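Trainee: Structure for the following, please:
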Amino acid sequence: MLIKEVMKKPIVVYDDDDLSNVIKLFREKKISGAPVLNKNGELVGIISESDIVKTIVTHNEDLNLILPSPLDLIELPLKTALKIEEFKEDLKKALKTKVKDVMTKNVIVVKPEMTINDAAKLMVEHKIKRLPVVDDEGNLVGIITRGDLIEALI
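Mentor: Below you'll find the predicted structure:
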């Protein structure tokens, strides 16, 4: 079976999109990743939920909870509140991050005439979940995911 028989129309994002927009799109379309295009419509990367999660930074502060002193017991609620505020600020910054700053740039692609077996081998070999499908000129024409491969077996 050929990739062109099972590939789907790709839902794309652009390299200058904010992550907040990408997250909304992923939830709305029930997807976990998408090809990334530049303003000229050229495939320049791929972004996944794991790329987004990696951008969220948290601060791990040692709160010294073993045999706390009386002063620690007074400071603990304040330290916890500050930590939550720091996390909120980090999250706000992360959501403003541009796709081009966190996407995977070296994209492995497949051609429509390749077999689904070829796609499966690439996914396993490179530990990836989706492959953009490009024509001979390098234009994005589809996407194939692990789910598409499984669906094709039925």
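Trainee: switch to C-alpha atoms for all contacts and neighbour counts from now on
Mentor: OK.
Trainee: give me the number of residues near I11?
Mentor: 15 (other C-alpha atoms under 10 Å).
Trainee: Name the helix or strand for it, please.
Mentor: Using DSSP states H and E, I11 is not contained in any helix or strand.
Trainee: ok, it to K96 distance?
Mentor: 21 Å (C-alpha to C-alpha, to the nearest Å).
Trainee: need the contact list for the residue nearest the centre of the chain.
Mentor: Residue closest to the mean C-alpha point of the chain, counted by C-alpha atoms, centre = their mean, is S48 at 1.6 Å. S48 sits next to 32-34, 103 when contact means C-alpha atoms under 8 Å, 6 or more residues apart in numbering.
Trainee: Go through those and flag which are in strands.
Mentor: 33-34 (DSSP state E).
Trainee: Same list (the contacts of S48) but as a markdown table, adding distance to D72.
Mentor: Shown next, in a markdown table, are those (distance: C-alpha to C-alpha, whole Å):
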| residue | distance to D72 |
| --- | --- |
| S32 | 42 |
| G33 | 44 |
| A34 | 47 |
| M103 | 42 |
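Trainee: ok, of the contacts of S48, which come out buried?
Mentor: 32-34, 103 (16 or more other C-alpha atoms under 10 Å).
Trainee: Now show me the structure for the sequence below, then we'll compare the two:
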Amino acid sequence: MNATVKDVMSTHVIAIRENASFKEIATRLREHAVSAFPVIDKEGRVIGVVSEADLLPKEALEGDVPSVLHSLGHRREESKITATTAADLMTKPAVTIGPDEPVSHAARLMYSHRVKRLPVTGKDGQLIGIVTRSDALSVYSRPDTDIHHEVTKDLILGTFLCDPASFKVTVKDGIVTIEGTPETAWVGRDIVDAVRHVDGVVSVHDRLSYPPSNTPYYSSGVPSGLF
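Mentor: Modelled structure (predicted):
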């Protein structure tokens, strides 16, 4: 099982229109105890994100002389001091994700862009949900028994066509320990690599006894048996 964004996202999304006022944004951020809102246009398409960080310059820097702002590298913040609507305040373009993308991709986007949530958009760009850091981490609450079943039945038997009885698989707190002797070293390494990508797996302890490599004999760079 590879969890997708639609499996973990919330469809109850609080968004604001592009013409929302500074006061409305600040009030709603506090009321809903969130740090950011997606900003949508008249058709419901996501056009940006406005956060507490976008509003803060007005309180923190208003009144400072321009030379001070420039010296502090606050050119962008300078424009936010006078901004009065979401369209002026928002960060754009918004970092969004589609509902069918893997949760791991959502996690990478949030990590690389240093954001706490991603608006989820359909093919037309309309807002259909929101996925947060905690949503992305929810895959780690998967029961150990489910992980064990996927590793033994879906991967070892279903994908690699190996006898599960040839392996001993234990799962505790998301940590998978796999023992046994695979048919080939290549198969063993592929199984371990596949287990690392199973939803909910925290770590893999590779305890396999690898047989000698059965790499075909090469002569002058050409594998034997091809001619």
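Trainee: TM-score for these two?
Mentor: Here the TM-score for the pair of chains, by TM-score structural alignment, normalised by the length of structure 1, is 0.71; 123 aligned residues with a C-alpha RMSD of 2.2 Å.
Trainee: Show me where structure 2 has its strands.
Mentor: 16-17, 36-40, 46-51, 117-121, 127-132, 167-172, 175-180, 203-208, 218-219, 222-223.
Trainee: Please identify which of those is closest to V5 of structure 2.
Mentor: strand 127-132 (7.1 Å; C-alpha to C-alpha).
Trainee: Determine the set of other helices and strands touching that closest one.
Mentor: strand 117-121 (3 or more C-alpha pairs under 8 Å, 6 or more residues apart in numbering; DSSP states H and E).
Trainee: and the residue mapped onto G45 of structure 1 from structure 2, how many residues sit next to it?
Mentor: Alignment note (TM-score structural alignment): G45 of structure 1 maps to G48 of structure 2. G48 of structure 2 has 22 neighbours, counted by other C-alpha under 10 Å.
Trainee: circling back: tabulate the strands of structure 2 in TSV, adding columns for distance to E101 of structure 2.
Mentor: Below are the strands of structure 2 laid out as TSV (distance: least, C-alpha to C-alpha, whole Å):
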stretch	distance to E101 of structure 2
strand 16-17	25
strand 36-40	19
strand 46-51	17
strand 117-121	10
strand 127-132	11
strand 167-172	27
strand 175-180	25
strand 203-208	23
strand 218-219	42
strand 222-223	40
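Trainee: which stretch among the ones you listed comes nearest E77 of structure 2?
Mentor: So among the strands of structure 2, strand 46-51 is nearest, using C-alpha to C-alpha, at 13.1 Å.
Trainee: Average offset of that closest one relative to structure 1?
Mentor: Its matched residues in structure 1 lie on average 1.0 Å from strand 46-51 of structure 2 after superposition (mean C-alpha distance after the TM-score superposition for structure 1).
Trainee: starting at the chain centroid, how far to that strand?
Mentor: Computed by C-alpha atoms, centre = their mean, to the nearest Å, the chain-centroid distance of strand 46-51 of structure 2 equals 19 Å.
Trainee: got the angle for that strand vs strand 127-132?
Mentor: Counting by axes from the mean of the first three to the mean of the last three C-alpha atoms, to 10 degrees, strand 46-51 of structure 2 lies at 40 degrees to strand 127-132.
Trainee: can you map out the helices along structure 1?
Mentor: Listed in chain order, the helices of structure 1 (DSSP state H) span residues 3-6, 19-29, 49-54, 70-95, 116-126, 146-152.
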